[in-house]
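# After the sequence you'll find the predicted model.
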Amino acid sequence: MEKKASRLKRALKLRSKIKNSGANRLTIHKTAQHIYAQVISSDGTHTLASSSTVQAEVKSAVKNTGNVEAAAEVGKFVAQKAIAAGITEVAFDRSGFKYHGRVKALADAAREAGLKF
């Protein structure tokens, strides 16, 4: 099985477990140059908060957009927006990506900013 297919298979398993819990989910997606994060409603119809390294406020806070520091900034910003929208607890949907490096940095920064998962 190729790399992307394996990741998508892991993502489907994780999303089915999150859907059964009925929690809002913090979803991430990463590319080589950028990282994106969204808080999606429990029914999956609305995006409640979002942040990415493409946004000017995040891009100006970091030197490079494809590293751990940039991911931590995205985690901090998405947590602030979610808390402002009244969301304090989410389920972390890592979209099949392994929990290390930029994914871990984003999750840790979101936790430090006040999100619980």
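Okay, I see it.

# From here on, just use CA atoms for contacts and neighbour counts.
OK.

# Tell me which stretches of the protein form strands.
Under the criterion DSSP state E, the chain contains strands at 25-30, 35-40, 47-52, 91-93.

# Use this one as the comparison:
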Amino acid sequence: MAKTKESVTRRAQRVRRQIKKVANGRPRLSVYRSSKNIYAQVIDDSAGHTVAAASTLDTDLKGALKTGADTAAAAAVGKLLAERAVKAGIKDVVFDRGGYIYHGRVKALADAAREAGLNF
């Protein structure tokens, strides 16, 4: 188990290192996926603070979702995050998949964020 956690951490650091090279001052859309929920936030690395955040635990989404661990929930989180980011004045971001494979819930979140107005 520890070997798996170390490899995911190493992969996440590798992804972040590559993102920082191509970011050009754009904020980072970071994704964390647990077995029961999914979390996403737009982070301004130059200022070191979170601009917008959303998760399946938000009161706006929690009652409307059947579960927090499916692609429909991830798409709802992506849409909500994009709306909050656009409201905060952020349109262009770089996508930080956090060491996860770009598939399933991570892909659903990214596609919904794109459809709701974020560019990456």
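Cool, got the structure. Small disclaimer: the values here were computed from a predicted structure and weren't measured.

# sorry, back to before: make CSV from the strands of the first structure and add mean neighbour count to it.
Output for these, formatted as CSV (neighbours: other C-alpha atoms under 10 Å):
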stretch, mean neighbour count
strand 25-30, 21
strand 35-40, 23
strand 47-52, 20
strand 91-93, 20
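
# for these, which one sits closest to A61 of the first structure?
strand 47-52 (11.9 Å; C-alpha to C-alpha).

# Take the strands of the first structure and lay them out in JSON lines including distance to A84 of the first structure.
Shown next, in JSON lines, are the strands of the first structure (distance: least, C-alpha to C-alpha, whole Å):
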{"stretch": "strand 25-30", "distance to A84 of the first structure": "15"}
{"stretch": "strand 35-40", "distance to A84 of the first structure": "12"}
{"stretch": "strand 47-52", "distance to A84 of the first structure": "9"}
{"stretch": "strand 91-93", "distance to A84 of the first structure": "18"}
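
# report the angle between the axes of the biggest helix by length in the first structure and strand 25-30?
With secondary structure taken from DSSP state H, the first structure has its longest helix at helix 3-21. For helix 3-21 of the first structure against strand 25-30, the angle by axes from the mean of the first three to the mean of the last three C-alpha atoms, to 10 degrees is 170 degrees.

# Which residues in helix 3-21 of the first structure does the neighbour count mark as buried?
Residues of helix 3-21 of the first structure classed as buried by neighbour count (16 or more other C-alpha atoms under 10 Å): R10, A11, L14, R15, I18.

# Identify whichever of the strands of the first structure lies nearest to V68 of the first structure.
The nearest among those, by C-alpha to C-alpha, is strand 35-40 at 9.8 Å.

# between the strands of the first structure, which one is nearest to K3 of the first structure?
strand 25-30 (14.4 Å).

# what span of the second structure lines up against the closest one?
The aligned range for strand 25-30 of the first structure in the second structure is 28-33, by TM-score structural alignment.
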